[in-house]
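> what follows is a predicted structure for the sequence shown.
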Amino acid sequence: MDAMRGPGNTASFRLPARGLSQMVRGLGALDAEIYESIARSPSPLLDTTMPVLSRAADHSKLWMAIAAGLAMSGRPSLQRGAARGMASLAVTSLVTNQGAKRIRRRARPSPGLIPLPRRGRRQPTSNSLPSGHSASAAAFAVGVAIESPPAGLLLSALAGLVGLSRIATGAHYPGDVVIGLGIGATIATIGARIVPPITEPSLSLADPWIVDTGARPDGRGLVVVVNPASADGEGRRVLAEIRAALPAAEIVELGDADDVPAVMADAASRAEVLGVAGGDGTVASAAAEAIGAGIPLAVFPAGTFNHFARDIGCATVSDTVAAVASGSGSRVDVVWLNDSRLILNTAGAGAHPHFVRVRERLRHRISRPLATATAVFRVLRKDPSVRIEVDGRVSEVSLFLLGNSVYQPTGFVPTRRLRLDDGLLDVRYLEAGGNRSTVRLFAALAAGQLQRSRLYHEMQVPEFAFRSVDGPIALSHDGEVEQTLTEARLRVDYRKLVVCRPAQVL
């Protein structure tokens, strides 16, 4: 035992630490040599382009400008990429500047070797390790690539050039840039595991059923029921646009005391195309009457969220006007609840009805995002779980969601549908559990393994039924809570509804 404590043995324990220190010093020397090689390289191209590119990336101005361009492109994958890229960049900037830069101090390289035309106008004085510009560049590029690989490939090359510009202008060593790029790419990749991207579902689907609804350049034969008060007055603006673009259309304005189904039935009885401008609940009522009358439905987005209008390609009034004028349309699915209530988007039980009530109560007093966040917080505190029986098995469910057609992405945050004619219900529900179950659930979510959690269930089926064990429960549908029930049977009515849609989305 004494021999084990001898000097020779002590040295053997210190050897790994000494070897690691030598390796770090060796990498630092190599890093400095690479920096000097780039700095001493005479290149008019670098002198001209690198300072401009480095300044453009200051405070993420370059990436914000590109994100704005992607958002205005009109292509959903690019718009989602812009949002994901900026979210990844924001998290990365916080992690880099408030965390990574405080771990190990490293002085900035000496700019004396950099040619004057290439040298940055203002040398940064903060810690050199890691490069914040490079981290933000990688986070944005990888974030966009997750939703749109072709755009992400181009932006990855640009991110690499931004990293090179930080070396060429004397702001960073190459190692700072490499570590920064790694941090940004890692954070964006983790984000994709937590909130998966929207991708084409791996289903073999029939081609869309395209329908000619009859060209109506001036709107003749179209009867539009408008709720002027929808979305805090958004309906009034939509009403003016419809009158200007389709002057021959008949406009019916809903009043506060009107019976919406009766007004819709009356409008459908004399319409060749039934139009509706209001929230998703109003649109669902119009859809039921359009099906009953055997006529197409034209949806003008005038609600708070306009989920259905957006998913059929009518995100703006001009989109719907173009579809009506050209006569382009297709057939889409609807869902029937107990063969009496039509659902176009989603239905929910457990926490979801409580969330909808709180959000709707608050959104008239505070901003929509703040109302949504507050509603989520209150629902989490209350945990309004319900016990339901599905296929003979009783489960205590904290959140239950059912969608018309398959939603993307998978997991807790389904946001949109790429098809509305797949003949399927998208069913997702989460069983309630104790504290340990909650921890395991969030760990599975962070690791991208939510589908493997025994508490989470996700399925795509043509029909679904459940029974409440403890009496009537609230059920929300299409953004409204107006019904309590003990038993629910939901089924798809395959391609039952004809909708006017822009030709480019068919």
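Yep, that arrived. Please read all numbers here as calculations on a predicted model, not as lab measurements.

> contacts, neighbours, all on C-alpha from now
Noted.

> nearest residue to D232 other than its sequence neighbours?
Spatial nearest neighbour of D232, chain neighbours left out: H364 (7.8 Å); criterion: C-alpha to C-alpha, 6 or more residues apart in numbering.

> for the strand ranked longest in the chain, buried residues please.
In the chain, taking DSSP state E as the definition, the longest strand is strand 487-500. Judged by neighbour count (16 or more other C-alpha atoms under 10 Å), strand 487-500 contains these buried residues: 487-488, 490-500.

> hang on, the earlier thing: neighbours of the residue nearest to D232, how many?
If you count neighbours by other C-alpha atoms under 10 Å, H364 ends up with 12.

> separation between it and S476?
Distance of H364 to S476, computed by C-alpha to C-alpha, to the nearest Å: 19 Å.

> whichever strand or helix holds G275 vs strand 487-500, what angle?
Assigning secondary structure by DSSP states H and E places G275 in strand 273-278. For strand 273-278 against strand 487-500, the angle by axes from the mean of the first three to the mean of the last three C-alpha atoms, to 10 degrees is 120 degrees.

> next, the one to line up against it:
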Amino acid sequence: MRKTPRLQARTLLRSLDHSLFRRVAERSWPGAEPVLPRLSRSANHGLLWGGIAVGMWAVGGSRGRRAAVRGVASLALASATVNTLGKGAVRRTRPVLDAVPVVRHLPRQPLTSSFPSGHAASAAAFAAGAALESHRWGAALAPVAASVAFSRIYTGVHYPSDVLVGAALGVGAAYAVRGLVPSRAQLPPPARPRTDAPALPDGDGLYVVVNPSSGAQPQLMDPVRQIKAALPRAEVVIYEAASGPLPKVIAEAARDAARRGGVLGVCGGDGTINAAVAPALEFQVPLMVMPGGTFNHFAADLGAETVADACAAVAAGVAVRADVGRVTPLPESPEGGTGAPGPEPVYFLNTFSLGAYPDLVRFREQWSPKIGGPAATLYGTARILRTARPLEAVVNGRRRAMWLLFAGNGAYRSLGIAPVRRDDLADGLLDVRIAHGGRFARTRLLATALAGGVARTRLYAATHARRLHVSGLREGTRMAYDGEVSRAPRAFRVDKLPEALTVYRPLTER
């Protein structure tokens, strides 16, 4: 019986597949025997990649954390696709181990379909997902992923075609995740428009305050060496509590920068950067922002994700104008309205909020030293959902009961109910969100958010505005702004200073 062209092609591919498998099995691979079988076992159930993701989260900074999350999400999609659809659609017998040396055999031979390789899919998905967020992490992970994939042929549990198709599915899963949640490289660069600012190639005229107590970064003192290496003539002050309040130290640096016609720099978390806003506005000096905290939201949205990024921007004189959020206290009238502005406005670069979030920040600060930041956040969220009471206030003339009032400095992209990233730091808008109170509101709001339908419920309102008036707050109500918590005025206005701050940012994101 004559074979059809399709059958001939399948026979040829199968013959090539088996031939390559035998060549790998029969060849001596010096140094591989004690490594590859162990590496293959360590990748069972994604344990290897989970451990790597934890390490990336701990030491990789904001970019490393995003790469870890994207890698894990890509792995999860690839694993689900391969194990439910791939292996169920194609039933392929595992290779015969006769040609594979016994020393390479795995202690437990897998019993599922050989096609496609789940290990190869997971490895490729994690590495490709991380690479789509960070080329450096992708380059570091690629050899590990390739070794895991090859180990499946080396140990005799997969044919080469199983591994190749599995790896292709893994890369496809990473791109599918990026299609659902774009990476930062895909999004428009934030903080327009560009503006003139001094270029300081050697750092002459730059006054930097470094706050070593910001966040929990293990490389916290390293920024000082990086700054001095990149900008050797910069004046660097390492803040110590004995020096006085941080805002005072930053104000002195801003005054010195203004006298020289120079630049104010700060290295720390969002709270430290917030403390630099008022001095930068008062003395009319450009601001250099360097990430040195836990989350570094403003630096990340700005594109300055490393100290090197910020130093390069100052050396080249690349800067933009950014809006500044403002909370202005107002005297409250007997009718509950507001009158003329009061003194001492509070500024914010990221977010302002009332209700549950200030309570969460206080709880996180209390418990983070004991159990760590992520665990403290989860614990605090669970406790607040159980014990919190709605906040009552008059918002734009209407009395409301709310679990949360949020105002972002600029329109945020969102993932469910959570604001994630801004595309533009100079859009003139407040991103206003209110989670209303009511019967079983907490449970209903949480369930709706988890289901992804929060925008369609009456419990949650979101809009873009240019100002917001709040009055009728109880005495002692707390407000949060840029991760800091303080007592809120009984009445206040939230608005913006459009394009008020000149801040350096890298020319392009890497």
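Everything's here; your move. Quantities reported herein were computed from a predicted structural model and do not represent experimental measurements.

> TM-score for these two?
Here the TM-score for the pair of chains, by TM-score structural alignment, normalised by the length of structure 1, is 0.69; 456 aligned residues with a C-alpha RMSD of 5.5 Å.

> list the helices and strands the helix or strand following the strand holding G275 of structure 1 packs on?
For strand 273-278 of structure 1, the following helix or strand on the C-terminal side (DSSP H and E) is helix 280-293. Contacts defined by 3 or more C-alpha pairs under 8 Å, 6 or more residues apart in numbering; DSSP states H and E place helix 280-293 of structure 1 against helix 260-269, strand 273-278, strand 297-301, strand 341-343, strand 487-500.

> what about the fourth one, distance to the chain center?
When you say that, I think you mean strand 341-343 of structure 1. 26 Å (C-alpha atoms, centre = their mean, to the nearest Å).

> and what of the second one?
How far strand 273-278 of structure 1 lies from its chain's middle: 27 Å, per C-alpha atoms, centre = their mean.

> next one: the first one
For helix 260-269 of structure 1, the separation from the chain centroid amounts to 35 Å (computed by C-alpha atoms, centre = their mean).

> now the last one
Distance of strand 487-500 of structure 1 from the chain centroid (C-alpha atoms, centre = their mean) equals 25 Å.

> structure 2: matching residues for that one?
The aligned range for strand 487-500 of structure 1 in structure 2 is 491-504, by TM-score structural alignment.

> ok, back up a step: what angle sits between the strand holding G275 of structure 1 and helix 280-293?
Going by the same axes, to 10 degrees, strand 273-278 of structure 1 makes 170 degrees with helix 280-293.

> which residues are in contact with strand 273-278 of structure 1?
With contacts defined as C-alpha atoms under 8 Å, 6 or more residues apart in numbering, strand 273-278 of structure 1 is touched by 221-228, 230-231, 235, 238-239, 267-268, 282-283, 286, 290, 295-303.

> could you do stretch 294-308 of structure 2 as well?
61-63, 189-191, 214-217, 223, 226-227, 230, 268-270, 289-291, 309-310, 349-350, 421-423, 425, 505-506, 508-509.

> and for stretch 152-166 of structure 1?
Counting by C-alpha under 8 Å, 6+ apart, the neighbours of stretch 152-166 of structure 1 from elsewhere in the structure are 50-51, 53-54, 57, 133-134, 137-138, 141-146, 172, 177-178, 181.

> how big's the offset between the longest strand of structure 1 and structure 2?
If you overlay the two and look at strand 487-500 of structure 1, the average distance to its match in structure 2 is 1.5 Å (mean C-alpha distance after the TM-score superposition for structure 1).
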